[in-house]
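Peer 1: Prediction below, plus the sequence it came from.
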Amino acid sequence: MGDIGNRNNRKKKKKKNVNKKDSSFKVSVVATLIILLLVAAVGGIYAYNYYKPNEEMVALDEYMNVPAGTAVIMKDGQRYHEDALIEYGKPYISLLMAKELFEENFYYDENERLVVFAMPEYVVYAEVSDSEEENSIYEDESEVELSSPAAIDRAGTVYLSAEFVSRYASFKYDYYENPGRLVFTYDYEVSYLMAMPNEGEIALREKADWKSRIVRKIGTSEKLMVVNGGAMENGYINVMTEDGVTGFVKKSEVTSDYQKFESDYVAPDYYKTQPDYYVNLVFNAMSYKEGNDGAADLLKYADGVTTISPTWFRLTGNEGDITSFADSSYVDTMHAKGVDVWGLVSNFEESVDTTKILSSTSTRKKLIAKLIDEAKRVGMDGINVDFETLATECGPHYIEFIRELSASCRRNSLVLSVDNYVPAAYNAFMDCEEQGKVVDYVIIMAYDEHYAGSEEAGSVSSIGYVENGIKDMAEMVPKDKIICAIPFYTRLWKITDGVLSSEALSMRSAEETVSANDATYVWDEETAQNYAEYSKDGSDYKIWLEDADSIEEKVVAIANANIAGVAAWRLGFEKSSIWTVIKEGIK
């Protein structure tokens, strides 16, 4: 009995232990399931939160961060690096910014506090204003009233109203407040890549990321300008709203296509006042009024000449005055021969400070008025400007003078031509490209390759100098506005004990000098000129001749370049036979 009892007790204990293990296992399984469920729930919540687009809105003021009293400038979907100024409730941009943004030629006269802008037939003047009531500008003498001052000065910086700038530049603008946005769009036919939501509202976000904040909700009727050519980032494209707010939208939520914007804008037409012939011009140098006498005999042998440019006008003093040798009977005589007259104005007087004259708006106006009055008085057909040895700092003032003179010439049906050196780095400030936009002819003075002050003897005008001058000018100026001037003179170079000197000789004098010294000339292929040298009285002499052979080479090169014409400096230095060479060469 005792053993049986013990066995039963052991069985009970074993069963009890088994029951305990089963219970522990069940608890463990339940706990594990709960943990897994919790992990799954947490993971699901995390995944939901992670993949759920951010719905937080960002205030436009915070997003754009526009300082008070200013407006961001938006152009082509990009925020410009400089902000506009808000004055009198209107947007203003700095003068420098206006030039940079629109490449328009707003000129500022600091001394006279004037902003000047030359149009094809008139010049615009806007005074820098000190009060809101001073809101008029002048187109020549005609007053135009704007809604606010055209130009203001703030802390030494000149600002132009967007209204004023847009009146003369090829763009439109819209101004939006809170925060300030000044949106520029080009005012001519142009195609922009535009996008519109496919359906419903879509989010415009700060960044190309669904977790970034929403700047604005975009409706189906809103058009978006696509920026950066529609390049995608994380499935988003960069866009700008019509009121100048930029951000990112999902590419899959919009349809984009190029849209052409029509415009009724008419660009300023700097039309040409050119004659309908190939120009064959000769300069007629004179130092006094009596030089007009005998005009009938001046072109006795100059068959084929279409235009003559007498050196009639000289700047005198620094107040915009000129001396004039202009004579109506001279013009009448030339017209009777079928020859046009372009009076030349020069700045060769030593007492003249060309920079001082041209940097003053009132002085420029006075000078231009005098030239136009003289042109009308004697019946001239055009004006030729020959300003040389200008200082680099004169560059912008010189170009402004040319622009303003072009407006007066165009309005009075006068041809405007401007003499220029062969293009080089040292004279780049004369801006032949800008000249080519507003004048009728840019004349290349393809001579003085070697001049009185040269350190070595050489040709006055080698064939390479002529050809390269035309080629370089044609990169800046349309060919139908280029005239190439060649010399009727050369230089006799003298070397004595290593010291170089020279003198200018006409064609006939050069030929006689070579003959008188029994020198023999040979053809120089490099310069396309006849060359001679000789020794006399302890000095060595060298000369590169300008004659029928060299002129023919130059004229043929000019004709082959398909430019507007040929010119020559100067009448009286040539041999009479040269005119036949030129006439035949330009056929």
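Peer 2: Thanks, I have it.

Peer 1: from here on, contacts and neighbour counts on C-alpha atoms
Peer 2: Will do.

Peer 1: Name all residues that make contact with residue 117.
Peer 2: Residues in contact with residue 117, defined by C-alpha atoms under 8 Å, 6 or more residues apart in numbering, are 105-107, 123-125.

Peer 1: so residue 348, which of the three states?
Peer 2: What DSSP: H, G, I helix; E, B strand; the rest coil gives for residue 348 is coil.

Peer 1: Go through the contacts of residue 117 and say which is closest to residue 298.
Peer 2: The shortest approach to residue 298 among the contacts of residue 117 belongs to residue 123, at 38.2 Å (C-alpha to C-alpha).

Peer 1: could you show me where the strands are in the stretch 301-450 of the chain, in order?
Peer 2: 307-310, 313-316, 321-324, 340-346, 382-386, 415-421, 441-445 (DSSP state E, counting those that start in this stretch).

Peer 1: out of those, nearest to residue 546?
Peer 2: Closest to residue 546 of the strands of the stretch 301-450 of the chain, according to C-alpha to C-alpha: strand 441-445, at 15.3 Å.

Peer 1: From the chain's centroid, how far away is the closest one?
Peer 2: How far strand 441-445 lies from its chain's middle: 20 Å, per C-alpha atoms, centre = their mean, to the nearest Å.

Peer 1: For that strand, name the packing helices and strands.
Peer 2: strand 415-421, helix 432-438, helix 463-474, strand 482-487 (3 or more C-alpha pairs under 8 Å, 6 or more residues apart in numbering; DSSP states H and E).

Peer 1: A further structure is provided below for comparison with the first:
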Amino acid sequence: MPTEHQPRRRKSLKRLLILFIIILIGLFSGLAFFLWQHFAPNRLHVETDYHELKKPVFYHGDYFRASAIGEKESLKLPLELIQEWIDPSILYEKASDSVIITTQDKVLRFKTAELSALMNEKPINLSFPVEKKDNVIYVPIEPLKQLYPYDIRESEKSGAIIIHKQGDTLKWGKQMNADGAQVRTEATIKAPIVASLALNEQVMILSEEAEWYKVQMESGPIGYVRKADIAQDHEETIPVQDEISAYVPWKPPGGKLNMTWEHVITKNPDTSKIGDMPGLHVISPTWFSLSDGEGRVKNLADAAYVKWAQDRGYQVWPIISNGFEPDRTSQALSTYDRRIEIIKQLLGFAQTYKLQGFNIDFENVYLKDKENLVQFVREMTPFMHAQGLAVSIDVTPKSTNEMWSMFYDRPALAKVVDYMMVMAYDEYWASSPKSGSVSSLAWTEKSVTQLLNVDKIPPNKLVLGVPFYTRQWTEEVKGGKTTVSSKTLTMEAAQKIIKDKKLKPAFSPEAGQNYVEYKEGEKLMRIWLEDETSMKSRIELVNKYDLAGVASWRRGFEQPNIWKVIQDTLEKNN
């Protein structure tokens, strides 16, 4: 017969069975949750990041923060988009309410809300104007398509705009899953869905990540699709339209440019007294300068001088200077109308005097006018090139001086001009508190390498500016302090002092040039010489770094034999 312990035992077994079932249910529930968590796809649909934009614009898998407006032929893109993605140099000038575009051979000016524009100062008609809406400037795509190497496509389904650059290769894929495929925000099935793909729908494959493709639909949405759902279909290369420019840059015989500046203050030199200058290609007289802030240009040109130069095979590229006047410069560069006034006058002078180029020499400029100087050069160069004129610009070596060095945007300027002359002199300037070389060799080389290595100026555009002058320094001790003064000397004047004082120059390794000193009473007189030795060293730098050539300041300060030194050294490696 049963004992009293049997009911208790049955109850214990029942409890264990229930506990086991609960544990089993828990395990199955956990397993189901785990499997759902890791293998069940997310069914949540979310809006795209750009869903608030009525007409989003895409480029290389990214979208712009502002919408386009219009459609088809009337489509317009935000100016900020063009500046960021297509052309950072395109400019909106508030003073004239104009958009200004400069290319290699064109300058276009579009005034807001006007259907007439100017291309190289000639009127053209637009189908749709530049528009200002809610403080955003919109530019019609009509001129953009003509000026820039970009392909602009508009989705008929969504109105989204996708931009491609000419030469881009697009990889297209096709959705092959009969049940459809989802475009997700991340490369996982747990990510939300931004769009669905129909069977055979094509997408651009932007990249791949493990078992996923990052794609963009023709209607705009960007996201991730499983590789298993996409078959690679074909590649498309956006056709490149070759730019045809009428301007063919002039190249000096022998390859390396040999230029000199002619200093004209009020009267041009008597050319009958100018000796032979073998090897010279270009002469640049200081003829033109800003006379006021409205853009009027002062003219010292001389047709007889041009004929003399060209009869001897020299090209004439006169200087256009700002007169070292920062206020005048700031005003003259401040608007398109003033800048174009300068340019028109120079074009007229070029025709009148049969010039072959210009040399821009703007110095002592406010840092705030840095961008306006670049804009002036961008606007000037296409006009000059259209007439076959070379454009060059003078820059100082790099320094921390705002008004003499920092206002030059050298990389931007170098993209536009034919030549950039680095004025590698005045290391120790006329009023320097310490005496020293006008241009020691180490300092000169550093001036060159900084532009090549830091600013990435192409060596085939960089011209080394060299001095034909030196300085006679006077050091005098007064009240226990040394005072320094200087006087500019031509090469000939320095050699006369050496001869008269019976001095013997010694080579200074620190300066890389010859040096003399002597006493006049208690005064110490010092001269770092510019001569054959220093000139040969400088031209060897041109060859060492394969620079475009040499430019000398200034004609008349040299000894006659210097021209042969320059010519022979330039030609040594050619």
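Peer 2: Arrived safely, thanks for sending. These numbers come from a predicted model, not from an experiment.

Peer 1: still on that earlier bit, looking at the strands of the stretch 301-450 of the first structure, which is buried most?
Peer 2: With neighbours defined as mean count of other C-alpha atoms under 10 Å, these peak in mean count at strand 441-445, which reaches a mean of 25.

Peer 1: one step back: a markdown table for the strands of the stretch 301-450 of the first structure, including distance to residue 37 of the first structure?
Peer 2: As requested, those are exported to a markdown table (distance: least, C-alpha to C-alpha, whole Å):
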| stretch | distance to residue 37 of the first structure |
| --- | --- |
| strand 307-310 | 101 |
| strand 313-316 | 98 |
| strand 321-324 | 99 |
| strand 340-346 | 97 |
| strand 382-386 | 93 |
| strand 415-421 | 89 |
| strand 441-445 | 87 |
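
Peer 1: Can you say which of those is nearest to residue 23 of the first structure?
Peer 2: Set against residue 23 of the first structure and scored by C-alpha to C-alpha, the strands of the stretch 301-450 of the first structure come closest in strand 441-445, at 107.5 Å.

Peer 1: separation between the residue nearest the centre of the second structure and residue 373 of the second structure?
Peer 2: Geometric centre of the second structure, nearest residue: residue 412, 2.9 Å, by C-alpha atoms, centre = their mean. According to C-alpha to C-alpha, to the nearest Å, residue 412 of the second structure and residue 373 of the second structure sit 10 Å apart.

Peer 1: Can you tell me the residue that sits opposite residue 109 of the second structure in the first structure?
Peer 2: Taking TM-score structural alignment, residue 109 of the second structure has residue 125 as its aligned residue in the first structure.

Peer 1: Looks to me like that match is in a strand.
Peer 2: Yes: Residue 125 of the first structure: assigned to a strand according to three-state DSSP.

Peer 1: what's near enough to touch it?
Peer 2: Residue 125 of the first structure is in contact with 114-117, 137-140, counting by C-alpha under 8 Å, 6+ apart.

Peer 1: most surrounded residue in those residues?
Peer 2: residue 115 (24 neighbours; other C-alpha atoms under 10 Å).

Peer 1: Can you tell me the closest non-neighbouring residue to the aligned partner of residue 525 of the second structure in the first structure?
Peer 2: When the first structure is aligned by TM-score structural alignment, residue 525 of the second structure is paired with residue 541. For residue 541 of the first structure, ignoring the flanking residues on the chain, the nearest one in space by C-alpha to C-alpha, 6 or more residues apart in numbering is residue 494 at 4.7 Å.

Peer 1: And for residue 153 of the first structure?
Peer 2: Spatial nearest neighbour of residue 153 of the first structure, chain neighbours left out: residue 159 (6.2 Å); criterion: C-alpha to C-alpha, 6+ apart.

Peer 1: And the helix or strand hosting that neighbour, what does it pack against?
Peer 2: Residue 159 of the first structure belongs to strand 157-161 when assigned by DSSP states H and E. Secondary structure elements in contact with strand 157-161 of the first structure, counted by 3+ C-alpha pairs under 8 Å, 6+ apart, are strand 90-94, helix 95-102, strand 151-154.

Peer 1: List the contacts of the next helix-or-strand element following the longest one.
Peer 2: Read that as helix 95-102 of the first structure. On the C-terminal side of helix 95-102 of the first structure, the closest following helix or strand by DSSP H and E is strand 107-109. Strand 107-109 of the first structure has contacts (C-alpha under 8 Å, 6+ apart) with 114-117, 359-361, 400.

Peer 1: what do we get in the first structure for the residue nearest to the centre of the second structure?
Peer 2: So, by TM-score structural alignment, residue 412 of the second structure is matched to residue 434.

Peer 1: Now do the contacts for the nearest residue to that match once chain neighbours are set aside.
Peer 2: Distances taken as C-alpha to C-alpha, 6+ apart place residue 399 nearest to residue 434 of the first structure, at 7.5 Å, with adjacent residues excluded. Taking C-alpha under 8 Å, 6+ apart, we find residue 399 of the first structure in contact with 430-431, 434-435.

Peer 1: Aligned counterpart of residue 399 of the first structure in the second structure, please.
Peer 2: Under TM-score structural alignment, residue 399 of the first structure pairs with residue 374 in the second structure.
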